[in-house]
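Asks: Sequence and predicted structure below; questions after.
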Amino acid sequence: MTRRSTRAMTRLAAACTIACAAVVQAQPRFSFDDTPGVLPKTIVPSRYAITLDLDPARDDFSGQVLINVKARKSVPFIELHASELKATRATLFSGGVARALHVVTQDESQTWRLMPVDNAPIAVGDHRIELAYSGQVHPYGEGLFRATSERNGKTEPMLATQLEAISARTVFPSFDEPVFRAAFQLTVRAPSQYEVLSNMPAEKHKVDGSATVHSFAATPAMPSYLFSVAVGHLESVSGQAAGVPLRIITAPGKREHAHYALKATQQLLPYYTQYFGVPFALPKLDQMAVPSTRWGAMEDWGLISYAENDLLVDEKKSSARTRRDVYQTVAHEVAHQWFGNLVTAASWEEIWLNEAFATWLESKATDKFNPTWKVPLDDRVPIDRAMLIDAGSATRAIRSGPVRESAVNDVFDPITYAKGGAVLTMLEHWIGPKAFQQGLAAYMRSQRLSNATAGDLWYHIGRASGRDVNAVAASWTDQPGFPLVQVQEACKDGKASVTLTQSRYLNAAGTATTQVWKIPVSMARGKAVKTQLMDSAQQTFSLGACSAQPLVVNAGGGGFYRVAYEPAALKALTASYAALGEGDRMGLLSDTFALVQSGRVPLNDYFSLLAALPRVNDPSRTMLWNVARSQLEFLDSSMAGTPAQQQVRSTGRTLLGPQLAKLGFTPAAKEEAATSELRAGLIQLLSQFDDEETVRKVLRAFDDDESGKAPLPTSLREAIIRATGVHADKARFDKLMARLKKASGEEERWLYAKALASGRDAKRAQELLAASTSDLAPPNVVTALPGMVARNSPFGEMAYQYTLSNFKRLGELSGTWGRQFLLPKAAEGFNDAERAAKLVEDQRREVGKDGDTLAAREAEAIRLRAAVKAREAAGLEKALPG
């Protein structure tokens, strides 16, 4: 599952705070009986036959499910999951004998208890459960939900599903935990004008009055969360790869935007098939762009669904960044057809086996087919975000430990995705790509159509590599946080050595822990690279002859840890910055800024390094500037409301202005995508930092586009529209609002919403906030408006208070999961420590304990911004060059 910019945070790790040393747990292999969950393992499903009566025009639906189960021991009742459903009939068939069942609804556990009316026990052996029920269609992207598109001026409804993590139970009664794999056979009755899709191909269609009954082939055994169905008016483009029929499916009028994703899939599917040595397991692979309502993407087996902006590319409007995001999202979801679908994490505690591996493989595959994109460098921004979380108290281990079902979405977070993927990249580098691939292929063959734990994975990779992979991996997956490696060099009698000291890296410097990681440390002088396994708190390594060349630790930048150099060594690395390898440059920039954030390195050292960036002129410069932009935005946010903010912006203009002047404002013919992306990023940040010349050109370009005089270049369209929003007067604000209202696709809606939310006029900000509970756009977009205003404008307090005052309505529009984000997102503009405590208090009152993690993490981010402001604001003007 991909949640992109709204991926959930994780729950608080009660078992280990930052003040204690985490205990590295054992990693046992998969055992059905030992797998944690809510339901008992006494009743095991093998097959579902589901019949649904669906109509996109209706707010409700009806269904019937027949479940073949095996009772492993005699029990007095059967317990399974069901939520928001109303039972109308319940029967148990045992040996051909029908027994009426009484349904006891248990709202807290979201289960039904099926009690035989005759009070006789349910014997060991095979049985069939038959349940008839009704349910509700959701207006938000969870469970069975409605999405809409425009066709010939009319609104066209469709139905789609998002069942991960625990929403299958809102569509049909089920054993809704990953460990309960079973076959699913679906029949759908729907109005005949609509097309119906599911995981498997349709086997037959039968007209029934004004409706058609669609019968689909049975799936292989799979968990309930991978079940998928869609009903609506649809179009598609078709192709084939690795012997598998492919379709990209869209709302009417959008099929031409599907070709890019089809070509990407045609590259990716054969690559994955070859990499694992295991073919795609189903007879077809459909991928569907849902026209509104949903977030991100979902890897449903054989019918992957996406938000439109994660699958479709408009050749006339989509930026280079959109193309890259679409490619990587497709790479991620198609990877899940193996990681997650063919082999499924045993429980939500092991969900990283699905998501971290899909993230790792997404980057690997994207880099293979698009080497000029510099994917390993581009991954730095999400990795830094994960490290910021992991350096605080509201974090957890990758293997999360016990997961409360009502808070299960907390584990779909940057710790699982970005940290998990980065740790796998580090382990692959240590083990070697060949042995790593061999181990994964053996893992796939061994656990095919079954479940798995970390123990299964490390067993197979360990056998392939001949190394104690389990012990090294466990130090990264089974304890929270990551290390800071401090570097101390020495030269004696012509021989060089380095002493490395590790300790847990924390945003609040000075808090001690006794944690130790087994770190594959790569060290380089020039092109000579040496990798050692550091497995104690302090170790000394010989480096051969003394050398004047600076030593780089974490050479290549692939390790998930921070590096702190002595002042003289940092100065030497800064002086030779342009001569370093591209991964080394990125690692040094990232680590130095993080050490500034935590107060370990003076701000001047960071600005000295930043001043060296213009000396880099190879293709990696785009990614370096992207990271530098995010760092300057952090400083800008931290200093908001103080004179120091203007100093940050002045420095940004001084640094970035010459880079844009060098590139030119207007794109050159046939220039590389990286150059276009760099220009767009510079324009956007220079506009945010009030560079007069850039703002003047931006507004003129927008006006020329609006009048039809000169359409915006595709590569600059997003940057100019977003920059226009920052400086929009009433007339331009109204034009942006009109464009948002007319937008027919998700990419356009999000673009105009972000632009509008960036404005600096209080009256217009109020107008936009009022639209967050209106029909201005689908619920996923409008409910995000307060958070976007808080993050991108000076009106964070206004956005937060609006969210508080309208929480009930916003929560109804955003759904069970989305409502947990409302207040934390609306607090992203705060940089005063007292607001952190208020956020935690408000979140608990409005959301309950299931929202604690998101609030705790944003509270930590607020405190970090406040700490940087308190430490740096007074001396910032003096510290800044120029």
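Replies: Sure, I can see it.

Asks: From now on I want contacts and neighbour counts done on CA atoms only, so please keep to that.
Replies: Will do.

Asks: Going by neighbour count, which residues in the helix or strand Thr694 falls within are buried?
Replies: Secondary structure assignment for Thr694, by DSSP states H and E: helix 692-707. Neighbour-count burial for helix 692-707, counted by 16 or more other CA atoms under 10 Å, picks out 694-695, 697-699, 701-703.

Asks: A further structure is provided below for comparison with the first:
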Amino acid sequence: MAKGFYISKNMGLAGLLMGAVAGVVIIALAAVYDKEKTKNQNKPVDGVTTVSPTTSSTLSTPKNPWEYYRLPDSLSPVSYNITLWPRLVVNASTGLYIFTGQSDVVFRCEKETDLILIHCNKLNLTLLSGHRVRLTGLDGATAPNVISSWLQVKTEYLVIQLKGKLAAGKSYRLSTDFQGELADDLKGFYRSEYTEDGVKKVVATSQMQATFARKAFPCFDEPAMKAVFHVTLIHQRGTVALSNGRDVETVNTTIDGAEVTKTRFEPTKRMSTYLLAFIVSDFAHITGSIENNNVLVRIWARRKAIAEGHGYYALNVTGPMLQFYEGYYNASYPLSKSDQIALPDFSAGAMENWGLITYRETALLYDPASSSVGNKETVLTVVAHELAHMWFGNLVTLRWWNDLWLNEGFASYVEYLGADYAEPTWNIKELIILYEVHKVFAVDALASSHPLSRKEEEVNRPDEISEMFNTISYSKVLYGSPCSRPSPTARFYMVLHFAFNNTVYSDLWDHLQKAVLTTPGMSLPHTVHDIMNRWILQMGFPVVTIDTATGHITQKHFLLDPDSVVDRPSPYNYTWMVPIKWMKGGVEREQHWLLQETDRHVPMTTAGSEWVLANLNVSGYYRVNYDTDNWERLINQLTVIPLINRAQIVDDAFNLARAKVINTTLALRTTRYLSQERDYIPWESAIRNLNYYILMFDRGQVYGMLQVGSSYNMIYQTFTVAEVLSFSHILQVYNQINAISFACRMGVERCRVLTSVWFREWMLNPDHNPIHPNLKTTVYCNAIAAGGVEEWDFAWTMFKNATVATEAAKLRSALACTKVPWLLNRYLDYSLDPAKIRKQDCTSTISYIAHNVVGMPLAWDFIRARWSYIYTEYGGGSFSFSNLINGVTRRFSTEFELKQLKQFKEDNAGVGFGSGTLALEQAMEKTAANIKWVAENQEQVMNWFSNECT
């Protein structure tokens, strides 16, 4: 699944793991549970219990197998035969959109048992030959009679108790008929709606990851429970049906008086339930293929979007990427086709369903006339991410969600390689420092972080699984290991050995160790297991301190708030085996390994004007601190050190200052050289760090001093609007956009006037937008912020009439920029109205409003007052709930706000926070740290900017 919306340079076998993840995607097998059973006490009706029996599910320790969230290991699926019929019109009797279905699952009994547990959620089972379920023995096996069955709501099981026992080694078939709601909740088999040429249209589509396949049909819904799926879709004539495999038979028929089309698909490969996809729509497509390979490649979307050419960029990069990945893995694309489809309503950025990848429209469609270069990069990297999963994630799959990093972290790495192959002039691999490393540093420096590999017992419930889809799982793995990326031989072996199966991370270490032993000249100070487990099984990362006067090096667990208490124990006492690439005076030296807390025998002493730079090209996952003299020498040499390290020195300095390791003034001084900086990455690093100061001070007197600070005016003076429109390289364009955007934000009057004039020209002629696509986000936001009701209402009309998703997204974000409180309150109300704001966009819209200094308290009041409704209606298991909490609380820095957060937690304990539970804990930790930082640094920040302005 896409992480949101982006690896570095290939590193050799003595560097960092980077792609070590590429060798194994995947994870811990279902635990063996106690199969103790108690017979249902409810009276059977026609041999089938239709209500949940009395259980001890409310107790802390489950006693019955159906009270556990994990399946027992007594049964394993072999194949499914599924028929689904979604109705794209409202059911006259229920007033709902519904779907009906039939499912036969063939499973093997691994251990003798008289109980069948199969996942089933929000499905109404209908009678099948007088029963809700029918069990049949295969190949001479005799199926015992069903005593009773019921739906266990809490753990989402269909529970079937048998009169006799299933025999180990024998196979059986379980048949069910069912009906479900084709709801608009973005989960399982669901409904998406849109209007085209004034006509409302309905799409039946799906999102199964992580635990939603059970909403579409009864299934063994765990990633290790792989099977082959035979899928048939019944659908309204004139629509097209898609699934994971190619369609092999399409016939028109009549069922119950309805004229329909029945489409049967080729059997899937052996795969996990979360990778299934079912779609019925009237979409159009464009077609391509992989050169020298009989693989059909198609891009699907709304007919109008396809007709206007918005799918061609994705189509043009898909073929080259698939070819690149075939070479990278030394394995052919495993399927006969690759469909990618853009959906009007989709909760995630994208989803790697095998053979039928689903996307938000903004992640797949690109309009050259109205979309920005940033939109183009989003399409490139998200497509690259999802295609990377076709091998690792889909062909070889995680065994349990506690090790999600093996799946998503790998794709986050390989997406940069695929994207770079498709767009080699963009230098996109350099962006990992911004998109991945800095982002994950911010989270992993908290005492409430977690290891990459969590214990299985920590990840059981659906909301706990959803919570794993976070920055740690997606981004830390890229740099979170000081070992090697797998050799081509190791990669190839992993694909072949584990194809169509599941694996765990220790398999990766085994094969990397083999690569080390068989690579001439390659050596490590310890085994791969010893090195890697320190980065995988304990959270956080170290700050390495180098004293160039003595040559002593030390490491310490880096915490953004050094006073925070780390409750999570570490098997390695928070020490790591750290590979240190370094240079002295501009000359790269031999890599050094820091293997314990302190090393006193390192040749890093300096003489005269010599300087030492460690973590060369940010090849390791750690921060670096130096003695004061070396800091001074580095600050004076920032223009000559490597590009990526310039960005990292700024980021290290600002975060070390926040952690009270160095002085805040020292961090601020690293920005002085920026008047000579022309590259995007260091500028973006500086802007992001200065943004923290803005968030902390934009409600107080210090902010006035920040606005007139020479550093901010310098940004605008360094670049011009004309350059933004003339540069062709993507990173140059980003730099110029930053210049204008940040200048406007900091109140540069020329910038505000310019954006308002452009927006007014558009208002006077709505059919002709004069604003360059690359500047739309900046212009829209600043013009609406400087304007009033007229500007807001115009933008709202343009948003509602937008037919290009990227344009609608820019306007939706900009509408949150107004400084008029009642407009912001009205917009908050709109966010919970699906007729105005799509459900997929609800939480991000509230977050946009909270980013506005005027909107933040309004948004905070709003979600506190409506938390129960938001949680229930928009799904506590949604991946977006952590983003909502993070977005609304990012500016919190007062004791009163911390008290409110704690009260919010207490008041809603009964409702819950779902996938946002950890985010709430982190919000409280960050708020406490912000309070102390502001109190300790406000005066010196004001003094520094005051001196800079005189």
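Replies: The structure has been received and is ready for your questions. Keep in mind that this is a model prediction, so the values were computed, not measured.

Asks: ok, the buried residues of helix 692-707 of structure 1 vs Pro223 of structure 1, which is closest?
Replies: Phe702 (49.3 Å; CA to CA).

Asks: Show me what the closest one aligns to in structure 2.
Replies: Applying TM-score structural alignment, one finds that Phe702 of structure 1 aligns to Phe759 in structure 2.

Asks: That match touches Val779, doesn't it?
Replies: Yes - using CA atoms under 8 Å, Phe759 of structure 2 is in contact with Val779, at 7.0 Å.

Asks: Overlap in contacts, the two.
Replies: Both Phe759 of structure 2 and Val779 are contacted by Ile771, under the criterion CA atoms under 8 Å, 6 or more residues apart in numbering.

Asks: how far out from the middle of the chain is the helix holding Thr694 of structure 1?
Replies: Relative to the mean C-alpha coordinate of its chain, helix 692-707 of structure 1 is positioned 34 Å out (CA atoms, centre = their mean, to the nearest Å).

Asks: Run a quick neighbour tally on the counterpart of Trp867 of structure 2 in structure 1.
Replies: Aligned by TM-score structural alignment, Trp867 of structure 2 pairs with Phe807 of structure 1. Applying other CA atoms under 10 Å, we find 18 residues neighbouring Phe807 of structure 1.

Asks: next one: Lys73 of structure 1
Replies: Neighbour count for Lys73 of structure 1, taken as other CA under 10 Å: 12.

Asks: What's it aligned with over in structure 2?
Replies: Using TM-score structural alignment, Lys73 of structure 1 lines up with Lys111 in structure 2.

Asks: And its match, which helix or strand is it part of?
Replies: Applying DSSP H and E, one finds Lys111 of structure 2 in no helix or strand.

Asks: so it makes contact with Ala168?
Replies: Yes - counting by CA under 8 Å, Ala168 is a contact partner of Lys111 of structure 2 at 4.9 Å.

Asks: And the helices in the stretch 451-600 of structure 2?
Replies: Using DSSP state H, counting those that start in this stretch, the helices of the stretch 451-600 of structure 2 run over residues 462-467, 471, 477-479, 488-498, 505-518, 528-536.

Asks: quick check: stretch 805-815 of structure 2 aligns to which part of structure 1?
Replies: Aligned using TM-score structural alignment, stretch 805-815 of structure 2 spans residues 746-756 in structure 1.

Asks: what residues does that stretch touch?
Replies: 291-292, 307-309, 718, 721-726, 733, 736-737, 739-740, 743, 768, 777, 781, 785, 788, 792.

Asks: And for stretch 570-585 of structure 1?
Replies: Applying CA under 8 Å, 6+ apart, the set of residues contacting stretch 570-585 of structure 1 from outside is 377, 526, 550, 552, 554-558, 608-609, 612-613, 615-616, 620, 624.

Asks: what residue of structure 1 takes the place of His235 of structure 2?
Replies: Checking TM-score structural alignment: His235 of structure 2 goes with Ala190.

Asks: quick one: its match is in a strand?
Replies: Yes - when DSSP: H, G, I helix; E, B strand; the rest coil is applied, Ala190 of structure 1 is found to be in a strand.

Asks: residue contacts, it?
Replies: Counting by CA under 8 Å, 6+ apart, Ala190 of structure 1 has contacts 53-55, 196, 211-213, 231.

Asks: Show me which helix runs longest in structure 1.
Replies: In structure 1, with assignment by DSSP state H, the single longest helix is helix 852-879.

Asks: Check how far that one sits from its aligned residues in structure 2, on average.
Replies: Mean deviation of helix 852-879 of structure 1 relative to structure 2 after superposition (mean CA distance after the TM-score superposition for structure 1): 2.0 Å.

Asks: which one is Ala816 of structure 2 nearest to, not counting chain neighbours?
Replies: With sequence-adjacent residues excluded and distances taken as CA to CA, 6 or more residues apart in numbering, Ala816 of structure 2 is closest to Ile849, at 4.7 Å.

Asks: any idea how far the counterpart of the one you found in structure 1 lies from Gly725 of structure 1?
Replies: Here Ile849 of structure 2 is matched to Val789 in structure 1, going by TM-score structural alignment. Distance, Val789 of structure 1 to Gly725 of structure 1, using CA to CA, to the nearest Å: 11 Å.
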